[in-house]
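*Asks:* Sequence first, then the predicted structure:
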Amino acid sequence: MQKLLGKFRRAVNDFKLIESGDKIAVGLSGGKDSITLLHLLSKYRIFSPEPFELIAITIDPGTGADFSPMEILCKELDVPFYLIKSDIKEIVFDIRKEKNPCALCANLRRGILNSNAKQLGCTKVALGHHKNDAVETLLMSMFYEGRISSFSPKTYLDRKDITVIRPMVYIDELDIKNNAKKSNFPIIENPCPANGYTKRQFIKDLTYSLENEIPDLKDHLLGALMNSEQLSIWDKTKY
């Protein structure tokens, strides 16, 4: 956990993710990433130079999953816990019958999470995206959309008047997996019918495969995301 906390703290400092007086809501899905994020924020608040409040919000998409382990975990960490019921599964799979459900599901979850965080007086929402997620999003954008783009470590949503932060962008997924297993985190298995059959899963598998030939692949791609001074693209307005 100390190794993860060091990279977490570096991201917080590099991107100024936490400010004094913040009230931060962790989007706690029950997966390894969000549970790790909750632990890191819970530990960091003990010695953070910027005092902040911390709560956890779990969105129940209506899949029948048991989220009681998350409530128990939050009690152990002394973090207020809020379970928000929703009909996301019914909308995505039964009403809309989406063939590629991930985008709509994510948008609905984010909307519910951000709205409830705002109602609970939060200034920020913390999401458990890590280094692999940033790289995969970059590659998906390039491969499927023809543009160079990924999510930002810090994004202000003016319509919600809330800021989204991703403090684990320097942390590798394998380190998160190993720590979660070692710490015996109460992980809730993803009951989504589309789990494991998505474009993102294809890109994830591709990056792991490419790392056999290019061991520093993720570090190089993450570096490219931050290397704005050496962005060399074909800008027709300059010719």
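*Replies:* Here it is on my side, so go on.

*Asks:* Please make it C-alpha for all contacts and neighbour counts, starting now.
*Replies:* Will do.

*Asks:* could you show me where the helices are in the protein, in order?
*Replies:* For the chain, the helices defined by DSSP state H cover 2-15, 32-47, 68-77, 88-89, 102-119, 131-140, 173-183, 199-210, 217-226.

*Asks:* will you turn these into CSV that also has distance to Ala25 and mean neighbour count?
*Replies:* Shown next, in CSV, are these (distance: least, Cα to Cα, whole Å; neighbours: other Cα atoms under 10 Å):
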stretch, distance to Ala25, mean neighbour count
helix 2-15, 15, 16
helix 32-47, 9, 19
helix 68-77, 12, 15
helix 88-89, 20, 20
helix 102-119, 6, 16
helix 131-140, 20, 21
helix 173-183, 20, 14
helix 199-210, 25, 15
helix 217-226, 26, 15
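
*Asks:* take the one below as the second:
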Amino acid sequence: MANQDPRKIIHEQNKLEKRLRNKVGKAIAEYNMIEEGDVVMAAISGGKDSFAMLDILLSLQKSAPVKFEVIAVNLDQKQPGFPEHILPEYFESLNIPYYIVDKDTYSIVKEKVPEGKTTCGLCSRLRRGTLYSFAESIGATKIALGHHLDDIVETLFLNMFHGAKLSAMPPKLRSDDKRNVVIRPLAFCREKDLIKFADIKKYPIIPCNLCGSQENLQRQAIKAMLLEWDKKTPGRVENIFNAMKNVSPSQLADISLFDFANLPIDRKEARKSYDFSEATVSSTNLDDSLIIDVTNIN
């Protein structure tokens, strides 16, 4: 690395930033994530993904065909040792509007979740509820979260393996009460690109230590599986994500999405010839005259 041409390094960095911008722009356009006059509340956790999302949203804001506002919001969950000064200083350095919202979810999680159990599920629900209500209070019309393509595919497998459900994180979601719309501008971005981008930008990353850096073991196992697939078969993770955009309900098994109960045969029209020869009968104990030439039905 030390012997690399600095110009080449800068060129590669610019290519990466352009690729991420293009992917975010494509996701926003494809799902109509941001519209004229929107107030986008960017939820910033202090992790690499939300920092990158904010960075790219602010960049796109300058050239987008629609006008929209971006307000950075961090939910301070009162974890012991959380460096409260980092995010306000970072937002001030960008000269952007921001809020630090205090909500002691840490105590609730510690009280409700038994020692040794994963805290991620409850923590996520408490955080989501707080952000939803705060978005209303500041007039935000969209809530932007930093989930990327890998997060979405991991969630698909988590739900299949552990919930027996074919669902994931949609790029755009209306809350159940219809009062908020969540967008995921990084939906087309790979985590490996965001890791490189964060390293280049040198964001002041704050690790999540609510549970003592406890890992969600189920998600980590799926992440390891996908990383292995990525090494052996590049493009497979992207193909899985693209499959979620290309769903054929008649090829699955959900009777609420497709009417499997009523599939009548329709042989009124003459059948088109197949590309291969018709089968011939070599042996039967039935009268050959019962066989119908389906290619000549009137």
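*Replies:* Arrived safely. Owing to the predicted nature of the structure, the values given are computational and were not obtained by experimental measurement.

*Asks:* looking at the helices of structure 1, which is closest to Leu157 of structure 1?
*Replies:* Among the helices of structure 1, the nearest to Leu157 of structure 1 by Cα to Cα is helix 102-119 (9.3 Å).

*Asks:* out of the helices of structure 1, nearest to Tyr156 of structure 1?
*Replies:* helix 102-119 (11.4 Å).

*Asks:* How about residues contacting that closest one?
*Replies:* 25, 27, 57-59, 61, 88-89, 92, 123-125, 160-162, 194, 198 (Cα atoms under 8 Å, 6 or more residues apart in numbering).

*Asks:* In strands only, show me the residues you listed.
*Replies:* Ala25, Gly27, Ile57, Thr58, Ile59, Lys124, Val125, Ile162 (DSSP state E).

*Asks:* Now do the counterpart of the fifth one in structure 2 against Ile143 of structure 2, distance only.
*Replies:* Think Ile59 of structure 1. Counting by TM-score structural alignment, Ile59 of structure 1 lines up with Leu75 in structure 2. Distance check for Leu75 of structure 2 against Ile143 of structure 2: by Cα to Cα, to the nearest Å, it reads 13 Å.

*Asks:* Next: Arg219 of structure 2.
*Replies:* 24 Å.

*Asks:* One more: Asp49 of structure 2?
*Replies:* Using Cα to Cα, Asp49 of structure 2 is found at 15 Å from Ile143 of structure 2.

*Asks:* repeat for Thr119 of structure 2
*Replies:* Thr119 of structure 2 is 23 Å from Ile143 of structure 2, where distance means Cα to Cα.

*Asks:* Gly121 of structure 2 now?
*Replies:* Gly121 of structure 2 is 19 Å from Ile143 of structure 2, by Cα to Cα.

*Asks:* now swap in Leu58 of structure 2 and tell me
*Replies:* Per Cα to Cα, Leu58 of structure 2 is found 15 Å from Ile143 of structure 2.

*Asks:* One more: Lys223 of structure 2?
*Replies:* Where Ile143 of structure 2 is concerned, Lys223 of structure 2 sits at a distance of 26 Å (Cα to Cα).

*Asks:* Surely Leu20 of structure 2 is in contact with Cys189?
*Replies:* Yes - counting by Cα atoms under 8 Å, Leu20 of structure 2 touches Cys189, with 6.5 Å between them.

*Asks:* counterpart of stretch 23-43 of structure 2 in structure 1, which residues?
*Replies:* With TM-score structural alignment as the criterion, stretch 23-43 of structure 2 aligns to 7-27.

*Asks:* Correction: the previous question concerned stretch 162-172 of structure 2.
*Replies:* Stretch 162-172 of structure 2 covers residues 144-154 of structure 1 once aligned (TM-score structural alignment).

*Asks:* Can you give the distance of the matching stretch from its chain's centre?
*Replies:* 14 Å (Cα atoms, centre = their mean, to the nearest Å).

*Asks:* what does stretch 79-88 of structure 2 give?
*Replies:* A distance of 27 Å separates the centroid of the chain from that of stretch 79-88 of structure 2, by Cα atoms, centre = their mean.

*Asks:* Ok, stretch 86-94 of structure 2 next?
*Replies:* Using Cα atoms, centre = their mean, the offset of stretch 86-94 of structure 2 from its chain centre is 26 Å.

*Asks:* Now do the buried residues in the match of stretch 162-172 of structure 2.
*Replies:* For stretch 144-154 of structure 1, the neighbour count (16 or more other Cα atoms under 10 Å) marks Ser149, Ser150, Pro153, Lys154 as buried.

*Asks:* And for the match of Ile59 of structure 1, nearest residue in space, chain neighbours not counted?
*Replies:* For Leu75 of structure 2, ignoring the flanking residues on the chain, the nearest one in space by Cα to Cα, 6 or more residues apart in numbering is Val101 at 4.8 Å.
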